[in-house]
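1. what's the 3D shape of this:
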Amino acid sequence: MRQLTYVGGNTIEWWDVPAPMLQDDRDALVQPLAVTRCDLDLTIVCGKSGLPGPFALGHETAGRVTDVGSAVKNFAPGDLVIVPFQISCGECARCLRGHTNACTSVPFRSSYGLKPVCGVEYGGSLSDLIRVPFADHMLVRQPAGHALSQTAALADGATDAFSAVAYWLRHWPGAEVLVIGGAGQSIGMFAIQAALSRGAARVVYVDDDARRLAKAKSLGADVHEAPKGLAMEPVGLFPIVVDAAATDASILLAFRSAEPNGICQRMYGDFKETTSVPLRHMYGVGITLRIGRVNVRAEMPGCLAHVEAGHFHPEHVITRKVRFEDAHEAIGDPTIRVAFVRDGID
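-> Below you'll find the model as predicted:
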């Protein structure tokens, strides 16, 4: 079968590889029909991640079940599903606590399209087929009346932003939210949508990129253009600040923009081993910093409910839609978000 492969540097190629097979009676096979590009995918294919190739690419997937093991009860061939990017069993102690990002039944950080972070090649969604272990737990049924390109992002980025922002707005209903945009291009847009969906009184978006500012405005945010590199004074103080830029400058701006006893939600870690954090300022002002990988399978149902209700629109973040077969040419497009869809699929 075909598999889009990150070879190394900025080289991406279609490889012919053996098709996955059912390995356990709890497995399913899924044909990806719509795949969205995660912000990390762009960093990888531009050679900026430091992750060594080769490995399969793509991890935000909606598709069709083609085969199931004998123990799979909830899904059958032909069903349309969303596939969370993290592998989890749903039965271990961590999964039962909702920590599906750290399932003990598989190697730590097991994920599609990210072999270097877990050491196991689970394949990628930019392939003809993927194997889904623990299918009854892992798979999420595609809601009727919604496009696959709309829901594919829930496999990672859309659920990541939604769950992070919703967590704080549950504690602080109606709060104003500041989103600092940057390299995490689409995650900042999802954060805007999530905040408005969860009832934020106002969302302010700061960035130094005109394209992202325009998209943020179209999604309902008040926008402020920043100087290059985000070297600026805060535009105000906010109870909740979302740092989606993931730079030293953005985290400093985030902390200086948080009101006393406010929140800073950092959406990414760092590609460096260590990051400077102004603990003295944080302590003196009373800032809470939250950072961590999404528990995507545990959090997806809540996010999906807002999509089904028409409150959350991942499809509005897509800035380019291309044929699945052209993924090798389009995956490095610097546009905010790309969707790869098979012919005849929305």
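2. Only C-alpha atoms from now on, for both contacts and neighbour counts.
-> OK.
3. Would you state the helices of this structure in chain order?
-> Secondary structure of the chain (DSSP state H): helices at 39-45, 93-96, 115-118, 135-138, 148-151, 157-171, 185-197, 210-218, 248-257, 279-285, 296-308, 327-330.
4. between those helices, which one is nearest to residue 75?
-> Of all the helices of the chain, the one in closest proximity to residue 75, counting by C-alpha to C-alpha, is helix 135-138 (7.0 Å).
5. and this one, so I can compare the two:
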Amino acid sequence: MSAAVYYGPRDIRVENVVKPTLEESTDAVVRVTHTAVCGSDLWFYRGKTDRDIPSRVGHEPMGIVEEVGDDVQSVDVGDRVFAPFKISCGMCEFCRRGLHTSCVNGDGWGDDNGGAQGEVIRCRHADGTLVRVPDAYANDDSALRSILPLTDVMGTGHHAAVSAGVSAGSTCVVVGDGAVGLCGVLAARRLGAARIVAVGHHPDRLSLASEFGATDTVSARGQEAIETVQEMTGGGAEHVLECVGATSAMETAVEVCRPGGTVGYVGVPHGLDDGLDLFSFFGDNITLQGGVAPVRAYADELLADVLQGTLDPAPVFTKTVDLDSISEGYQAMDERDAIKVLVEI
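-> Got it, this is the predicted structure:
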């Protein structure tokens, strides 16, 4: 089978690799039809984080079940499914608490499992991981495009909003205009926020944020952005979504958070080698809550909203490529020519 393989900074190749097969009675083998390039993939693509060379990549799969182990009960051969970016058993202490990303039996989509930017994956713990798409939507291209972000960015944006405590009538600030930040805007609107301020640097992305429900947008940087948001909100918001992970984004988030408020952080930490200064949090009694998003915990409720037409994150995909052209997708995201790249296989 073919799969995307990382060979070093800005070097993604499509190669023939060994096709994964069933190994355990709880496994499923899925033929991937759709996947994506994630903003977090850019860290290793740019050489900012370590990764084995060579290694298969990708973590946002959707496809058709080809085989199931004898003990798999929730899906069957021929079902359309999607999977979160982390494998989880669904039964351990942490899965039962909704912290599927802390599953004691958890796994990722690396080499042994095929790499999600490839033609086939092996899903360990299929019952705890895979989410079945109803048959009525299994071949609906428009619906599938809207469902695919539930594998990561939509669930992650939702986790930021939930962690920040967004509720009906609240005012919130979303820091970051990437796919996760834009999905954070969608999530805040879904949770009933009355005012949503989106902070970013790209006019086209902030325009999409407005379409997604942002009532205000701020394109300034640094201290100017902080002062603009504070003026807009009368001293800051009680609910702030940090959707970048960089030091500057976290500093902005805490400065625009009202005393006693909460910062919900989901950006993959980057550039925090010198440590995070907690004094601003301490001095204003600001809560910091969040982390890696347990996407599986949110998948069913978000899927229901997508299928009934009240939630549509599909516009975050601004470029589509096939597997053979996936390196072009990485390049487009690296150069900020695409918000998020959909890969059709």
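6. Assuming the best superposition, what's their TM-score?
-> For this chain pair, the superposition-based TM-score is 0.88 by TM-score structural alignment, normalised by the length of the second structure; 330 aligned residues with a C-alpha RMSD of 2.2 Å.
7. dump the residue contacts of the spatially most central residue of the first structure.
-> A centroid search over the first structure (C-alpha atoms, centre = their mean) returns residue 157, at 1.6 Å, as the residue closest to the centre. Residue 157 of the first structure is in contact with 38-39, 60, 186-187, 190, counting by C-alpha atoms under 8 Å, 6 or more residues apart in numbering.
8. likewise residue 146 of the first structure?
-> residue 308.
9. Farthest pair within the contacts of residue 157 of the first structure?
-> 60 and 190 (14.4 Å).
10. So for those two, which residue has more residues nearby?
-> Ranked by neighbour count (other C-alpha atoms under 10 Å), residue 60 of the first structure and residue 190 place residue 60 first, with 30 against 26.
11. Would you confirm that that one contacts residue 36?
-> Yes - using C-alpha atoms under 8 Å, residue 60 of the first structure is in contact with residue 36, at 5.4 Å.
12. Spit out the residues that contact those two alike.
-> Residues touching both residue 60 of the first structure and residue 36 (C-alpha under 8 Å, 6+ apart): 152-153.
13. circling back to that earlier point, separation between the residue nearest to the centre of the first structure and residue 252 of the first structure?
-> 24 Å (C-alpha to C-alpha, to the nearest Å).
14. With residue 36 of the first structure instead?
-> 31 Å.
15. separation between residue 160 of the second structure and residue 333 of the second structure?
-> Per C-alpha to C-alpha, residue 160 of the second structure is found 22 Å from residue 333 of the second structure.
16. do residue 276 of the second structure as well
-> 28 Å.
17. Looking at those two, which one has more neighbours?
-> Neighbours around residue 276 of the second structure and residue 333, counted as other C-alpha under 10 Å, are more numerous at residue 333. The numbers are 20 against 11.
18. from memory that one sits against residue 341, does it?
-> Yes - Residue 333 of the second structure is within contact range of residue 341, at 7.3 Å (criterion: C-alpha under 8 Å).
19. Need the overlap of contacts for the two.
-> Common neighbours of residue 333 of the second structure and residue 341 (C-alpha under 8 Å, 6+ apart) do not exist.
20. Who has more neighbours out of residue 36 and residue 252 of the first structure?
-> Per other C-alpha under 10 Å, whichever of residue 36 of the first structure and residue 252 has more neighbours is residue 36, with 32 against 18.
21. Which residue is the nearest non-sequential neighbour of that one?
-> residue 339 (4.3 Å; C-alpha to C-alpha, 6 or more residues apart in numbering).
22. Kindly state which residue of the second structure is aligned to the one you found.
-> Counting by TM-score structural alignment, residue 339 of the first structure corresponds to residue 342 in the second structure.
23. how much space is there between the equivalent of the residue nearest to the centre of the first structure over in the second structure and residue 84 of the second structure?
-> Correspondence of residue 157 of the first structure to the second structure, assessed by TM-score structural alignment: residue 153. Using C-alpha to C-alpha, residue 153 of the second structure is found at 10 Å from residue 84 of the second structure.
24. And residue 28 of the second structure, by the same measure?
-> Applying C-alpha to C-alpha to residue 28 of the second structure and residue 84 of the second structure gives a distance of 14 Å.
25. cool, and residue 222 of the second structure?
-> Plainly put, residue 222 of the second structure is 34 Å away from residue 84 of the second structure if you go by C-alpha to C-alpha.
26. Compare neighbour counts for the two and give me the winner.
-> residue 84 (31 against 11).
27. Surely the more buried one touches residue 149?
-> No - taking contacts as C-alpha under 8 Å, residue 84 of the second structure lies outside contact range of residue 149: 9.5 Å.
28. who's in contact with residue 177 of the second structure?
-> 198-202, 205-206, 209.
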